[in-house]
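[1] fold the following.
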Amino acid sequence: MQDLLSELTLVTVTFNSAEVLEAHIASLRETATAAMPRWIVVDNASTDATDAIAAANSDCVEMLKSDKNLGFGAACNLGIHASKTRYVMVLNPDTQLSEAAIDQLLAELKARGAAIAGPALEPEEDKSIIDAPWLVGAVLLFDTQLMNPVGYFDERFFLYEEDKDVCKCANDAGLKVIHCRNVSIPHVGGASTVRTRTVNEFIHFHKGRSYVLYAKKHGLGSENIDRYIQKNKKRMLIALFSFGVNRYARAKAKIKGVRSVSEA
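    Coordinates of the predicted model:
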């Protein structure tokens, strides 16, 4: 396969992701047969060993350090704007890369004139390539020549829905967004940050908040927001009777996130 790595920049966003970052970097180092691409690690003020891991791999990655947690989309934007190549791939640090998969995804993007491409994040029997309304943000490949006029991540979304939003904006601008099920880049999922109770409540707060931001931005109607609130109130009630402490906390955090937008 033709080497395409030199044509793109990789952007990995981290937040206390030391547990998975070393394997993430090693997955490409161990499969690359050509020169490594430029690889930017945008770190959201981690307090774990993320800095040390990046420093130990400074021959192939460079750290772009924020002094606060900007959220996923804003950190992606930093990396995209720091890149100089036409093609940029944004990544979660709990994905497993290979030279062959990256080359193939870029080849499919170019062949179809797409603005955004995403791979299969787990094994799939269906190897088709389809136009997609949205893709999971764990791996997104952008053609910046097409996307620059549209823009990238809306930084009001701290976590969640930013991937759906950027894909919708591309589709609304008449650009192609493709899901390449014939390309596999495995995603562990939920492993990029250690999950404590506080972290879980923070995550579900932003799930609720981002749901409302997306609904308002794209005119989904107040009835959908009301239905979302009622669904989570029902979850809280069921959790009370079943002693589901964690389930109750997650649903409560989502409603708090909704109200942080609705009452603003």
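
[2] C-alpha from now on. contacts and neighbour counts both.
    Noted.

[3] where do the strands sit along this protein?
    8-14, 38-44, 62-66, 87-91, 116-120, 129-131, 139-143, 177-184 (DSSP state E).

[4] dump the ones you listed to TSV, plus mean neighbour count and distance to residue 247.
    Output for these, formatted as TSV (neighbours: other C-alpha atoms under 10 Å; distance: least, C-alpha to C-alpha, whole Å):
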stretch	mean neighbour count	distance to residue 247
strand 8-14	26	27
strand 38-44	23	28
strand 62-66	16	33
strand 87-91	24	29
strand 116-120	27	29
strand 129-131	14	35
strand 139-143	24	29
strand 177-184	23	32
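
[5] could those strands go into TSV alongside distance to residue 191?
    Below are those laid out as TSV (distance: least, C-alpha to C-alpha, whole Å):
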stretch	distance to residue 191
strand 8-14	11
strand 38-44	16
strand 62-66	20
strand 87-91	13
strand 116-120	18
strand 129-131	27
strand 139-143	15
strand 177-184	18
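
[6] of all these, which lies closest to residue 104?
    strand 177-184 (6.8 Å; C-alpha to C-alpha).

[7] residues contacting residue 123?
    184, 186 (C-alpha atoms under 8 Å, 6 or more residues apart in numbering).

[8] now the helices for the stretch 151-264 of the chain?
    Taking DSSP state H, counting those that start in this stretch, the helices of the stretch 151-264 of the chain run over residues 162-172, 197-217, 222-241, 245-262.

[9] format those helices as TSV; extra columns: mean neighbour count and distance to residue 138.
    Supplementary listing: those in TSV, determined by neighbours: other C-alpha under 10 Å; distance: least, C-alpha to C-alpha, whole Å:
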stretch	mean neighbour count	distance to residue 138
helix 162-172	21	9
helix 197-217	19	16
helix 222-241	15	25
helix 245-262	19	22
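
[10] how about this one, so we can line them up?
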Amino acid sequence: MPNSSVTIITVSYNSMAVLPAMLKSVPKGTPVVVVDNASSDAGALKALTDEYGAILHLNTNNVGFGPACNQGAAKAQTEFLLFLNPDAELQAGALEALIQAAKTYPDVSGFNPRILDQNGNQSFKRGSKIKPKERWKGALPTADAVVSVLAGSAIFCRRAVFEEIGGFDPAIFMYHEDDDLSLRLREHGPLMYCHDAKVVHLSGHGSPRLPAVAAFKAYYSARSRAYALGKYGHPRPKLATLVAAVFRAIGPDTLFIKRRRAKNIGYLKGALSAFKDGGRNPS
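    Coordinates of the predicted model:
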């Protein structure tokens, strides 16, 4: 059933292989905003969003994931926001369960649904590289539970709180923006895992799985890690990122697996770049 109290925001980058299934999973009448980061298939994307009645915001260049989420949120007028990856699909009753959780736990600032992979296995984010000492210990939760960090593939929150904290940090192009948002949301209330809300996430399929795309993502992953570690007081954020990048680059998969080689080299280039400017969003 439609829900006019939630706006779903998704960011696309050549995501036509997965976006139709995501939009199909959304209950009809639920507001959706698709923010596109300069994909090569804008015509097909426009036809798709028209078919599902979604708002489409076309960027002329790739502004990054977090900044694009902020653009989408700025178009929302509903009480709640759900930031949903284009390679994720809502399962029946997911929105209703998240809304009910927000009513049951009014002090909670942000929620994750139960995130499953395509085989039905639960994917659960136990901790953050920004705050490595704060980790979920023990078995996967089987009921609603307070968590230390939210996974970025499906973040549900109140629009008022999101706006109060200033949204996603625009200095983070992509990766670790969910950790940073989680930590800032947490200043306004606990974070929670909602067991009854289910989302299937085809992790890593939001964009084509090509070596060049892997290198692009890894480059910004390293830059974002250096910036985020520094933001949260790590004594040597750029050095820590560079050391991690070197170990990845000299691993055996760099020699034998083409896509992994591109990814590891991209990460090393990103770490070296962050050494010069700290890893902030180049825009």
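
[11] rewinding a little: out of the strands of the first structure, flag the one nearest residue 253 of the first structure.
    Using C-alpha to C-alpha, those put strand 38-44 closest to residue 253 of the first structure, at 22.2 Å.

[12] where in the second structure does the closest one fall?
    Under TM-score structural alignment, strand 38-44 of the first structure corresponds to residues 31-37 of the second structure.

[13] which outside residues touch stretch 218-235 of the second structure?
    Against stretch 218-235 of the second structure from outside (C-alpha under 8 Å, 6+ apart): 130, 172-177, 180, 236-238, 240-241, 245, 263-264, 266-271, 273-274, 278-280.

[14] equivalent analysis for stretch 42-60 of the second structure, please.
    The contact list for stretch 42-60 of the second structure, computed with C-alpha under 8 Å, 6+ apart, reads 16, 20, 23-24, 31-38, 72.

[15] how far away from the center of its chain is that stretch?
    Stretch 42-60 of the second structure has its C-alpha centroid displaced from the chain centroid by 20 Å (C-alpha atoms, centre = their mean, to the nearest Å).

[16] show me what residue 166 of the first structure aligns to in the second structure.
    By TM-score structural alignment, residue 166 of the first structure lines up with residue 181.

[17] should've said residue 95 of the first structure
    Residue 95 of the first structure maps onto residue 88 in the second structure, by TM-score structural alignment.

[18] any idea how many residues pack against residue 145 of the first structure?
    12 (other C-alpha atoms under 10 Å).

[19] show me the contacts for it.
    With C-alpha under 8 Å, 6+ apart, residue 145 of the first structure has these contacts: residue 86.

[20] likewise residue 176 of the first structure?
    Per C-alpha under 8 Å, 6+ apart, neighbours of residue 176 of the first structure: 113, 114, 115, 116, 131, 170.

[21] measure the residue nearest to the last one when sequence neighbours are not counted to residue 166 of the first structure for me?
    Among residues not flanking residue 170 of the first structure along the chain, residue 150 sits closest, at 6.7 Å (C-alpha to C-alpha, 6 or more residues apart in numbering). Between residue 150 of the first structure and residue 166 of the first structure the computed distance is 9 Å (C-alpha to C-alpha, to the nearest Å).

[22] what of residue 130 of the first structure?
    17 Å.

[23] please apply the same query to residue 209 of the first structure.
    Distance, residue 209 of the first structure to residue 166 of the first structure, using C-alpha to C-alpha: 17 Å.

[24] next, count neighbours for residue 142 of the second structure.
    Residue 142 of the second structure - counted by other C-alpha under 10 Å - has 11 other residues nearby.

[25] identify the residue nearest it in space, chain neighbours excluded?
    Spatial nearest neighbour of residue 142 of the second structure, chain neighbours left out: residue 195 (6.6 Å); criterion: C-alpha to C-alpha, 6+ apart.

[26] test my guess that the one you found contacts residue 144.
    Yes: under the criterion of C-alpha atoms under 8 Å, residue 195 of the second structure makes contact with residue 144 at 5.3 Å.

[27] ok, and the closest non-adjacent residue to residue 95 of the first structure?
    Going by C-alpha to C-alpha, 6+ apart, residue 95 of the first structure has residue 187 as its nearest residue, at 4.4 Å.

[28] what's the residue nearest to residue 142 of the second structure aligned with over in the first structure?
    So residue 195 of the second structure corresponds to residue 181, using TM-score structural alignment.

[29] circling back: okay, the contacts of residue 176 of the first structure in a markdown table with distance to residue 70 of the first structure next?
    As requested, these are exported to a markdown table (distance: C-alpha to C-alpha, whole Å):
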| residue | distance to residue 70 of the first structure |
| --- | --- |
| 113 | 31 |
| 114 | 28 |
| 115 | 25 |
| 116 | 23 |
| 131 | 30 |
| 170 | 23 |
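
[30] just to revisit the earlier point, contacts only, for the match of residue 95 of the first structure.
    22, 153, 199, 200, 201, 202.

[31] thank you kindly, that will do.
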